[in-house]
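S.K.: could you look at this predicted model? Sequence included:
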Amino acid sequence: MDTDTPNHPAHSHFLSLPAELILTIITHLADDRPALCSLAQTCHYLKPLAEEHIYSTIELLSTDDLRAIITAFSRDPQRVGAVNTLKILYKHHDALSTTVEERQTFNRYVKQMKLLRDWHVESPYDNFKWAHGGFEWVDEDMEEFRQSLESAALHSGQPLVEEIGLAKLEKLIIHSHGADTDFWDLKDFHCLFRHPSLRYLHVSCLNLPSDIPELEPYAAQTPLQTLIFDECELEPRSLGRILSTPKSLKHLTLGENVHNIKRDRGIQPKLSNAPDEAIEALAPVAHSLETLIHIDPKFNTLPDPFHPPALRLRGSGMRNFHKLHSLECDRCSFLHQGIIANRLLAPPNLQTLRMYNPRKMDSSFWDDLPEHTSYTQLPSLRLLEFIETTTLRTSAFLADYVGDFDRTRERHAYAYKLFQHNIDMKMFAEVHHHYGLIPPYLDGEETPVRLCLYDSSDIGFHRVVQDETHHLSPIISKVVPHPASESASAGFDIHILPSTSSPDDNPEDQEARETDHLSKRDVARLRNQIWRTMQRHRAANGRAPPASITMNLADGGGVVLELVTDDGGTDDEEDDEDVDSDDLDYAVFEDGDFDDEDEEDEDGFEEEEEGGEEFEDAEEGVYVDGDGEGEGGEGDGTPAGVPVITALATFTAADDDELD
């Protein structure tokens, strides 16, 4: 971006303003690049002030941009010093190997970026493109980056040099690989853990050696607060060396290699296979660590990962981790089996425990929750979360599956046992947009989203409980299309959900008591909430728009159903004629929903062959099944094409199970 200016100064009332006011005005234009460029071309006085913002953020999404930025830097080296945020995110293309020289020219400027605070690097050869020039990235680009980091790193016995490139770096993300493999060796990149200002470090596919003795002189000397290992090959001893260098590490993610195991790497759980050594490696951060995440491949090696063997650890475990308040792992992790399962070794102030179910597990938290005793024995625990993975494709089935009557009641009964020990429970669906997409997630890739589908604190355990078997349930009804329209929608089964009280009962006169009981109305409402949550998420990702069914009185005394979308609009009479069961199916399962890469169902439940989405309205207690068969009926004055509810029969409590 060239902002070279003429040699003669501009005469303007603007320049007569106080310098502080001019700086304030320019700062307000920080996000308006065209305006800043115009301002920089006005005169030499404004040029450096504007360029501080123009060049503060450099995002290289393509090597096509290299020549322009190199030219701009060569014309005015001060522009290099203005860079505050740098993102090197080249996309792969066939001619990438011809850009090595230009890339190296730009990489040498990185060493001169004295104000750089945020740096994000991704290899364009990632995702199995190493054969097309991956060795050049490793030998040329990564080596240049290493030298820049080494120059700014701490060196034992030498004074800290502050006026040097990368000396002010605070955040660094590196996604790379080896010359012909998924993983890159640490080697001399231990300078990553000797940086004098780095506070946030995220590295992926890094292969640690068995030990890193070079880090021994730098114990408790760096300001690192967040460290994320993502799909890395970790070794307990070298991990201990790394964790010895920060003064006060607060957030740690131990992401071992779980997904990249199909080529040159097998399943090698390093930490859970050496639990005592792993706890010893964590010891240097016991005084400061607040959150800990362990992503463990151990489950892939066990015959029954849902019931892993117990662990007996030596020493005091994590009793000295007084600041640790949040822990996330799966049930096979050494942290769960060795620490959480033994309250005498658990962190004394742990408040949140997050349990996730890895992909490809045969069992599901929706069906089978772990034994609760080990959790209720943790005196400080206040929140227990369970996370189950699913895909955007299978998410359409979750309302029926998760909201099943028996599953919901069992889940709530489990949560009640926790509630009696002052522990809340939440359950999440971690929705993956594409099943074939695995960590580390690169720029532009959709990351999983966690959606809360159950929250015990929202549902509560105090309600008026009545004997539902003492009352006749409301009618079962059938939707009947108006005979005036030949293209009217096929009939839909409509169930008016049973009431938990008789018409003469007044809930306000009854006292709510503590219970884990859920009525049919409660379960239906919860399933409706799950359905809405999933539909809104699908709509936000280009799938079916959220909708609900509302009931209105029709002419002649009938009841009219209207399909209401999120924007509040309803289908008009013309559209109603086109709403049949196939349309309802299509609204949920669009073309492209069933991708080749999504063929595998990892959720552990059977999918319905016929599709058909269920629409519910919790307020009115209406349940609509899009697969219903229509029946003819007599007209009653309702507009053509509008379904009308007519009574067919009544049923007693003996028929209740049909609604479960």
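M.R.: Yep, it's here.

S.K.: can we go C-alpha only for contacts and neighbour counts from here?
M.R.: OK.

S.K.: and residue 415, which of the three is it?
M.R.: At residue 415 the chain is in helix, as set by DSSP: H, G, I helix; E, B strand; the rest coil.

S.K.: how much space separates the nearest residue to it once chain neighbours are set aside from residue 645?
M.R.: The shortest distance from residue 415 to any non-neighbouring residue, by C-alpha to C-alpha, 6 or more residues apart in numbering, is to residue 425 (5.9 Å). Distance from residue 425 to residue 645, counting by C-alpha to C-alpha, to the nearest Å: 39 Å.

S.K.: from what I can see the residue nearest to residue 415 touches residue 381, true?
M.R.: No. With contact defined as C-alpha atoms under 8 Å, residue 425 does not count as touching residue 381 (10.7 Å).

S.K.: buried residues in the longest helix along the chain?
M.R.: Of all the elements of type helix in the chain, the one with the most residues (DSSP state H) is helix 520-540. By 16 or more other C-alpha atoms under 10 Å, the buried positions in helix 520-540 come out as 520-538.

S.K.: quick one: list the elements packing against that helix.
M.R.: For helix 520-540, the packing partners by 3 or more C-alpha pairs under 8 Å, 6 or more residues apart in numbering; DSSP states H and E come out as helix 398-402, helix 405-419, strand 449-455, strand 614-617.

S.K.: at 10 Å what do you get?
M.R.: Here helix 520-540 touches helix 398-402, helix 405-419, strand 424-432, strand 449-455, strand 547-553, helix 581-588, strand 614-617, strand 622-625, going by 3 or more C-alpha pairs under 10 Å, 6 or more residues apart in numbering; DSSP states H and E.

S.K.: hold the first one in mind and look at this next one:
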Amino acid sequence: MASLPLLSVPTELLLAVVEAIDDAASLRSFALTCKLARLLAEPVLYRTVLVATGSQASCLAEALQQQQPPTRAELVQVLSLQPTYGSNENVEELTPLIGAMTQLRALSMEIPFANYSYRRSRVINRGWERLMQGYRALFLDAQCGAGLQKLTSLTIHWSGDDSRFWLLTEFKPILTLPALRSLTVSCAVLGDDLAEGLDAFASTTALTHLGLVECFVSQEALTAVLALPRALRSCHLGIMRYHTPPSNNYHEASPEQQLEALRQQRHSLQQLTWFDKDFAYDTDVRRVSTAPGTGLYDFTELHALTLDGASALLFSNLLSECAPPNLDRLRIIRHDEGTVLDHPVGGVGYARIPSIPPPVALHQYLPKLHHLDLIFTPENRWNIEPLLAKPDRRDRVKRLGEDYHARGIRLAIFIAKRGNVIPPYLSGEQVPCEEPAYCAENAWFSVPEMA
């Protein structure tokens, strides 16, 4: 101790010093100096763990197997398994040890070939199956009370062994983890068989956020899953848009059936993102849909709604007595170059189900609305010039913004930079970035750079 004066200071101060060190190598060197240094440093070293290669997984597995108290597995609170393709061999060595991470709060898992379209080789398939066997055992044990009991956040970006999809039915215990509050899954099939036995857990789970990204969902499964939370606060309904259906044996829930399933959480839902599967690149919405029952009217807690695509059903709700009474922010994402802005205010473009709601209608049916965001994501990500270049379009949008402003609604227009990937967005991939193009208070911004 005399040769290490740093260790002679109060333990509370040492803890503060260790917490402030953000260099893992330095922290490891400090941990190797003595037992006290190890006890102070390892909780910080193992608190948040990122595994990007199979070799990292092997080294971590070896370290976690050293059973010196406290066990290192018990120190892990955040674990991200994001192995890159070509460097994912031996990742399955870590899987059996996750169940021993009894203090684990957040778990993020990716399959290294989730977004790849090539045909998998037998070697890849064998690796996938070994990994999935370990994951199945992990979540089955969690249902029996071992491990993951304190997990509050779970994100899964997987794919199947011979398709882009995986079956959530094989991992059903995920849905009933006792402390889980946030669940996001992508490329999952939620078939009718998933609903079996879930009625026993209705209105019992702690889940407050549910994200379904590029998922294939049946009506029965969605109804059963959305019945589980006591009080869901936010939901991302990203029903499959970009991927090929997994099989003709599945019957996808219609928008009306999705809304009916969502009604089970109308007492608590505050934020909703809704993907329209059949979004169009044209300038107007030509479909008409009748809102079933009371629509969104009794979603009294809903204050933020994002429509990704031209949802006729949701527009029917917003421009009628079925609108949510307390909605504060509406975001509309259109997958075109903004030519809809060429429509005159109050003209033909606003007939029937419009692609941009007219100010008078939003003011009438959404009395609490204060923010309207329009996001354009051009199919050609380099072609943004038409949105900003035409003087007559600028004048028309300016008048539109003034009309909204007169009714207490702030209009803002954004352009989303699109990368070369599609959802789900995996680690390291370019996520669309929204650049401001127009704000009713500040007129037009400069043209965003799309490089």
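M.R.: Ah, there it is. Just so we're clear, the structure is a prediction, and the values are computed from it rather than from any experiment.

S.K.: the residue nearest to residue 415 of structure 1 -> structure 2?
M.R.: When structure 2 is aligned by TM-score structural alignment, residue 425 of structure 1 is paired with residue 411.

S.K.: check contacts around that match.
M.R.: Residues near residue 411 of structure 2 by C-alpha atoms under 10 Å, 6 or more residues apart in numbering: 330, 359, 370-374, 397-398, 400-405, 438-441.

S.K.: only whichever of the residues you listed are buried, select them in PyMOL.
M.R.: Here is the PyMOL command that selects only those of the contacts of residue 411 of structure 2 that count as buried (16+ other C-alpha under 10 Å):
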select buried, resi 330+359+370+371+372+373+374+397+398+400+401+402+403+404+405+438+439+440
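
S.K.: ok, now which ones touch the corresponding residue of structure 2 for residue 326 of structure 1?
M.R.: Under the alignment (TM-score structural alignment), residue 326 of structure 1 maps onto residue 304 of structure 2. By C-alpha under 10 Å, 6+ apart, the contact set of residue 304 of structure 2 is 234, 269-273, 324, 326-331, 369, 371.

S.K.: at 7 Å what do you get?
M.R.: For residue 304 of structure 2, the contact set (C-alpha atoms under 7 Å, 6 or more residues apart in numbering) comprises 270, 271, 272, 327, 328, 329, 330.

S.K.: run a quick neighbour tally on the third one.
M.R.: Which is residue 272 of structure 2. 21 (other C-alpha atoms under 10 Å).

S.K.: element containing residue 15 of structure 2?
M.R.: Element membership of residue 15 of structure 2, judged by DSSP states H and E, is helix 11-20.

S.K.: so which bit of structure 1 is that helix matched to?
M.R.: Using TM-score structural alignment, helix 11-20 of structure 2 pairs with 19-28 in structure 1.

S.K.: list the buried residues for the matching stretch?
M.R.: Residues of stretch 19-28 of structure 1 classed as buried by neighbour count (16+ other C-alpha under 10 Å): 26, 27.

S.K.: average distance between that stretch and structure 2?
M.R.: Superposed on structure 2, stretch 19-28 of structure 1 shows a mean distance to its aligned partners of 2.4 Å (mean C-alpha distance after the TM-score superposition for structure 1).

S.K.: now that stretch, how far from the chain's geometric center?
M.R.: From the chain centre to the centre of stretch 19-28 of structure 1 is a distance of 39 Å (C-alpha atoms, centre = their mean, to the nearest Å).

S.K.: hmm, who's touching that stretch?
M.R.: Identification of contacts with stretch 19-28 of structure 1 by C-alpha under 7 Å, 6+ apart yields residue 50.

S.K.: stretch 213-224 of structure 1 now?
M.R.: By C-alpha under 7 Å, 6+ apart, stretch 213-224 of structure 1 touches 156, 194-200, 241, 244-249.

S.K.: and if you look at stretch 332-341 of structure 1?
M.R.: If you take C-alpha under 7 Å, 6+ apart as the criterion, stretch 332-341 of structure 1 is touched by 272, 275, 296, 298-299, 305, 308, 310-313, 317, 329, 331, 345-346, 374.

S.K.: give the next helix or strand downstream of the helix holding residue 15 of structure 2.
M.R.: Next along from helix 11-20 of structure 2, by DSSP H and E: helix 24-31.

S.K.: off-centre distance for that following helix?
M.R.: Distance of helix 24-31 of structure 2 from the chain centroid (C-alpha atoms, centre = their mean) equals 34 Å.

S.K.: next SSE downstream of it?
M.R.: As assigned by DSSP H and E, the chain's next helix or strand after helix 24-31 of structure 2 is helix 35-45.

S.K.: just tell me what residue 116 of structure 1 corresponds to in structure 2.
M.R.: When structure 2 is aligned by TM-score structural alignment, the residue opposite residue 116 of structure 1 is residue 104.

S.K.: roughly how far does its match sit from residue 191 of structure 2?
M.R.: From residue 104 of structure 2 across to residue 191 of structure 2, the span is 29 Å (C-alpha to C-alpha).

S.K.: show me which of the two is the more surrounded one.
M.R.: Taking neighbours as other C-alpha under 10 Å, residue 104 of structure 2 and residue 191 compare with residue 104 leading, 25 against 21.

S.K.: and residue 175 of structure 2, that's in a helix?
M.R.: Yes. Under three-state DSSP, residue 175 of structure 2 falls within a helix.

S.K.: map residue 615 of structure 1 across to structure 2 for me.
M.R.: Residue 615 of structure 1 maps onto no residue in structure 2, with residues paired by TM-score structural alignment.

S.K.: for residue 615 of structure 1, which non-adjacent residue is spatially closest?
M.R.: What sits nearest to residue 615 of structure 1 in space, not counting adjacent residues and going by C-alpha to C-alpha, 6+ apart, is residue 624, at 5.1 Å.

S.K.: nothing else from me, thank you.
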